[in-house]
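[1] Here you go, sequence then predicted model.
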Amino acid sequence: MTVDRSAPTTTDTTGTAGDRGLGRPLAQASDPIDRVVRLAPKWTVFVLAACGLLVLGIIVWSVRGTVTSSVSTTGLYNERGAATVSTDTAGTVDKVLVKLGDEVTTGQPLVSLVGGTSLVSPQDGSVTSILVSDGSTMVAGQHAARVTDLAAPDFVVTLVPTGLTGTVVVGLPVRMAVSSAPSSTYGYLLGTVDEISSDPFTVAQVATRLGLEEQVVAAQLGTAPGLLAVVRLQYDPSTPSNYAWSVGQGPPFVITQGVPVTAQIILSEKSPLDVVFPDPTPGS
């Protein structure tokens, strides 16, 4: 009888023949960092990527961004070439003879009154405001319309706190949000500080300069005296308002006398790097 003395072969139901004990050990990566990456949860990859993009954004902003120092004040729009048409006596409007935007000449009838009299234009210009309608009852001194010589440059006035004497100076740029032209749609009206008073102005003095009622000026500028700043608007004849805006051509209409404005006077504009690492040179 022949006896087979070869070693018995065992079969592992979870692997191939010849595997014993707990099975084969896991292959080990030669690079420890690679092992960490392989064992880390997948979401950490996205976190690291987001952090990288954030750092990149900060670097770009520090080089190309701007840190703005400014002071914000309230102001009023002034049509330098505006002339108001009013009646000397009480009466009733028969008919308004013009419409907004009409070009008129000196002496041209604008509003006819019952009884045969008329209110006429005091100058050549454009009708920028009509304050009455057919059948309106008017009292002596009441305004009926406004005619503006658009060739005369408009401006904005604002009262700057007296504590900013020497800080707000002529030549500083100004961005203005106009109440009748929302900045979210039309951007900001652009201008430059053209004049700054050395002594405080009262609200009554500002009202006299603008030809507005003191109550109207006080409602917008407040009652405290301040340095009178006159902002010269950046002329742009290609826009409907004749002035430059930060977005496109601005509103499709002219800005009229007494419209409230929020003025941002730009004191300085620097890159973030200049703020963190200022120039040590005196006077810089």
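    Sure thing, it's come through. Numbers count the residues shown, from 1 in each chain.
[2] C-alpha from now on. contacts and neighbour counts both.
    OK.
[3] which residues make contact with the helix ranked longest in the chain from outside it?
    As assigned by DSSP state H, the longest helix anywhere in the chain is helix 43-64. For helix 43-64, contacts defined as Cα atoms under 8 Å, 6 or more residues apart in numbering pick out S271, P272, L273.
[4] and what of stretch 199-207?
    Against stretch 199-207 from outside (Cα under 8 Å, 6+ apart): 159, 162, 213-214, 217-218, 221-228.
[5] what comes up buried for it?
    P200, F201, T202, V203, A204, V206, A207 (16 or more other Cα atoms under 10 Å).
[6] before we go on, here's another structure to hold up against the first:
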Amino acid sequence: MDNTESTSKKPTPNQIFRSVSLERLSNPEQLDSLLTVVTPKKWIALACMLMLGCVVLLWAFFGSIPVKIEGKGIVMNQKGFLFNIPTKMGGTVQQIHVKPNDQVEEGTLIAQIFDAEENLKLDRADLRVVNLTRDLQRLRDEVAVEAQAQSEAQESEIAAKKYNIEQLDRRIEDLKKEVEVRRKLYEDGLVSHSVLIDTEDRLSKSRIEKEVTGAAIATLRFNLAKGYRTEEVKAKEQELFKATEARDLLRTRQPYYNIYSSTTGNVLALLASEGDVVQPGAPLVWVEYKGAETSYVVYGYFPVEKGKRIEIGFKVQVAVSTVDTQEYGYLTGTVKEVSGYAVSKNSIAKIVHNTELVEYLSQGVPAVVQVLIELETDPITHNYRWTSGKTPPVKISTGTVCTLQAILHRIRPIHYVLPIETFKIAKTP
């Protein structure tokens, strides 16, 4: 039996393939099975590596790395609605009634300035007014007494002259009658012509004397109406008036001089402290006018050796000091103006009006390049554009300091491996 089985499994001389092989070939499942050389996981890993390599090559040849320089900046009102509230008199700052970020209305008390010299001037002016008032009253009393006596004398003289006029009137009437009588006698030849002429002459003199006496009465009455020593009294009154005006002027600049806000606004910074000695015209408070809504720009300051490479149109990233850049990123802006020469600290002070900010922006060097940066806005939300796409809850306002990164140009990454000029991207904003 064993021999029979072994004989059946062995191929006959006319049989080429074994029966087991023939059965496997006749089975369809066996025909469809593949011979596994590489597993699918390895194929996926290989594909990922090839894709990553392609991406790196594409980035190396077509990507770019920005070359930046850093500077300092400050946000400012684009329309320039900034003003100082100065003191009109010099002295010591006694008290400041506002602080940064306070809202002030027109007429709000800002500060008080005390001037000891001005106080002494006011005391002297007050004393002069008191003395002149007393002198004027003394003069008026004296004039009143003298005027009364003079008036009584003039009234007596007027009365006497009136009596003389009455006497002259009677004499004139008598002389008129006498002239008529003598003229008749002369016509009758009873008296000489000289007698008539003499009588007419005495009549004329009486009339003249009456006229002179009447004029004297008019003069006395004019002097009586004009008053006594009036010019002297007027001069003293004028002197008192001028002294009072000078005193009132000093009172408008009281020793404790109150400084008020001339308009509505937001206090950005205090430019003086209590106890400081200030000169007339010195600014005390820096205020931003609160009118219609306005936009802001950034004044940027870069070291001269690097800043001179900045051109109009360059892009700038603005890191605002009050905003977390890790969460919200940077403001984006474009350079609109570049100073043609280096600006000094005095030039910066004309814009920011704050010594500490001047030192911060100038970065400790005597001169820097000043640029004006226009912030970009989102055309949909109309808010300022942030690199994160989110708008922070903090409001940007004048006086906010920031750090700037200006993009000078971009370089293809392959340039760092193969430093060939053709691989380097030209300067772009």
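    Done, it's in. What you see is a predicted model; the values in this text were computed from it and never measured.
[7] TM-score for these two?
    With the length set by TM-score structural alignment, normalised by the length of structure 1, the two chains reach a TM-score of 0.60; 248 aligned residues with a Cα RMSD of 5.1 Å.
[8] re the thing from before, make TSV out of the contacts of stretch 199-207 of structure 1 and add distance to R5 of structure 1, neighbour count and secondary structure.
    Listed next are the contacts of stretch 199-207 of structure 1 as TSV, based on distance: Cα to Cα, whole Å; neighbours: other Cα atoms under 10 Å; DSSP: H, G, I helix; E, B strand; the rest coil:
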residue	distance to R5 of structure 1	neighbour count	secondary structure
L159	112	25	strand
T162	112	18	helix
E213	123	14	coil
E214	122	17	helix
V217	117	22	helix
A218	116	16	helix
L221	112	23	helix
G222	113	15	coil
T223	116	14	coil
A224	115	13	coil
P225	117	19	coil
G226	114	23	strand
L227	114	22	strand
L228	115	24	strand
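[9] got the contact list for the most centrally placed residue in structure 1?
    Nearest residue to the geometric centre of structure 1 (Cα atoms, centre = their mean): Y188, 4.4 Å. Neighbouring residues of Y188 of structure 1 by Cα under 8 Å, 6+ apart: R175, M176, A177, V178, W245, S246, V247, G250.
[10] rewinding a little: take the contacts of helix 43-64 of structure 1 and keep only those in helices.
    Those of the contacts of helix 43-64 of structure 1 lying in helices (DSSP H): P272, L273.
[11] which of the contacts of helix 43-64 of structure 1 has the most neighbours?
    P272 (19 neighbours; other Cα atoms under 10 Å).
[12] how close does that residue sit to G171 of structure 1?
    23 Å (Cα to Cα, to the nearest Å).
[13] With T89 of structure 1 instead?
    Computed as Cα to Cα, the T89 of structure 1 to G171 of structure 1 distance reads 46 Å.
[14] Mind checking which of these two has more residues around it?
    The residue with more neighbours, out of T89 of structure 1 and G171, is G171; 13 against 10, by other Cα under 10 Å.
[15] That one pairs with which position in structure 2?
    Counting by TM-score structural alignment, G171 of structure 1 lines up with G313 in structure 2.
[16] count of neighbours near the nearest residue to that match once chain neighbours are set aside?
    Spatial nearest neighbour of G313 of structure 2, chain neighbours left out: V335 (5.1 Å); criterion: Cα to Cα, 6 or more residues apart in numbering. Using other Cα under 10 Å, V335 of structure 2 has 22 neighbouring residues.
[17] quick one, what contacts V335 of structure 2?
    So V335 of structure 2 contacts E311, I312, G313, F314, K315, V316, V371, L372, I373, E374 (Cα under 8 Å, 6+ apart).
[18] same thing but 6 Å
    For V335 of structure 2, the contacting residues are I312, G313, F314, L372, I373, by Cα atoms under 6 Å, 6 or more residues apart in numbering.
[19] Could you tell me which of those residues belong to helices?
    If you go by DSSP H, those have nothing in helices.
[20] Considering those residues, which is situated nearest to L249 of structure 2?
    Proximity of those to L249 of structure 2 (Cα to Cα) peaks at L372, which lies at 45.7 Å.
[21] What lines up with that closest one in structure 1?
    Looks like L372 of structure 2 aligns to V231 there (TM-score structural alignment).
[22] correct me, but its match touches D194?
    Yes: judged on Cα atoms under 6 Å, V231 of structure 1 makes contact with D194 at a distance of 5.3 Å.
[23] Tell me which of these two has more neighbours.
    Using other Cα under 10 Å as the criterion, V231 of structure 1 and D194 rank with V231 on top: 29 against 17.
[24] And the more buried one, how far from P182 of structure 1?
    Relative to P182 of structure 1, and taking Cα to Cα, V231 of structure 1 is found at 19 Å.
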